[in-house]
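**Q** Kindly generate the corresponding structure for this input.
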Amino acid sequence: MAVATLGVTVLDCPDPRALAEFYAAVLGWEVKADDEDWVELNGPHGRTLAFQRSEGYQPPRWPSTDRAQQFHLDLDVDRERLDEAEKQVLALGAKLLEGDDGGKRDWRVYADPAGHPFCLCF
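**A** Here you go, the predicted model:
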């Protein structure tokens, strides 16, 4: 028997609303809870991604053990849409950190506007 179930995934950031808008555009999810220090996105199947204001926030560095990533999000994309998805996340403010090594890997690594790593995977 499980001890608990996974609830909300929360990312610290300097501007919760701005980062929530980035992920809302990427995932097509809807902003539900919204105040100055906490913003939530609700997705399908009860999934919730939240953003919490953190004064003095320092983004992780990729790849590095100094200010390591600690965790990242894997976002699934159909293989034939990967290049299009990359253009879209870059236009929304993401930064490419690591490509797919000329197609040898099935993921690419990006930083969101607050510096959190995430991958587009197929």
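**Q** From here on, just use CA atoms for contacts and neighbour counts.
**A** Fine.
**Q** In the chain, where's the longest helix?
**A** helix 16-27 (DSSP state H).
**Q** Could you check the angle the following helix or strand past that one makes with helix 16-27?
**A** Note on helix 16-27: by DSSP states H and E, the next helix or strand toward the C-terminus is strand 30-34. Here strand 30-34 points in a direction 160 degrees away from that of helix 16-27 (axes from the mean of the first three to the mean of the last three Cα atoms, to 10 degrees).
**Q** Now do strand 30-34: everything it contacts.
**A** Arg17, Ala20, Glu21, Ala24, Val39, Glu40, Leu41, Asn42, Gly43 (Cα atoms under 8 Å, 6 or more residues apart in numbering).
**Q** I have a second one here; can you model it like the first so I can compare?
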Amino acid sequence: MPGTLQCVVLDCHYPPALARFYALLLGGEVDRPDPRWSLDGDWSTLHTPGGLVLAFQRVADFHPPQWPDPAHPQQFHLDVEVADLAATEREVTEHGAALLRREAGWVVYADPAGHPFCLLPAASA
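**A** Next up is the predicted model:
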């Protein structure tokens, strides 16, 4: 029997700030009231325009991944397709993202909590 994905949860030091960072990148509504959970300084959410919910939970002793170091694995990452790669790179950097690596066809950044994510140029129609 298949389950239903409720949300994707990212551990971090400060949930509200990371939720706002991903709202900048993906759009959506931060901390929309939802009967499935309560919101506070230890739990924040982002309801994206596509329906996916990202949740951010405070972990007191959070240790960010150090991609591509296998001793500190990334655990997961998001691939984000964007219309204007250069403009998006400037914006995420201004809001705390750190460049990790440039690859042919995509760029790898770390969000303000250290989670890797990839920016990819939107495919031409």
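**Q** what ranges do the helices span in structure 1?
**A** Using DSSP H, the helices of structure 1 run over 16-27, 82-91.
**Q** residues contacting the residue positioned nearest the centre of structure 2?
**A** Nearest to the mean C-alpha position of structure 2, counting by Cα atoms, centre = their mean, stands Tyr22 at 5.1 Å. Contacts for Tyr22 of structure 2 (Cα under 8 Å, 6+ apart) come out as Leu46.
**Q** compared with structure 2, how much does the longest helix of structure 1 deviate?
**A** For helix 16-27 of structure 1, the mean deviation from structure 2 after alignment is 1.0 Å (mean Cα distance after the TM-score superposition for structure 1).
**Q** Okay, buried residues for that helix please.
**A** The neighbour-count check on helix 16-27 of structure 1 (16 or more other Cα atoms under 10 Å) flags Pro16, Arg17, Leu19, Ala20, Glu21, Phe22, Tyr23, Ala24 as buried.
**Q** for the fifth one, what are its contacts?
**A** By Cα under 8 Å, 6+ apart, the contact list for Glu21 of structure 1 reads Val31.
**Q** Report the separation between it and Pro113 of structure 1.
**A** Going from Glu21 of structure 1 to Pro113 of structure 1 by Cα to Cα, to the nearest Å gives 10 Å.
**Q** so how far is Glu94 of structure 2 from whichever residue in structure 2 pairs up with Leu41 of structure 1?
**A** Matched to structure 2 by TM-score structural alignment, Leu41 of structure 1 sits across from Leu46. To Glu94 of structure 2, Leu46 of structure 2 is 20 Å away according to Cα to Cα.
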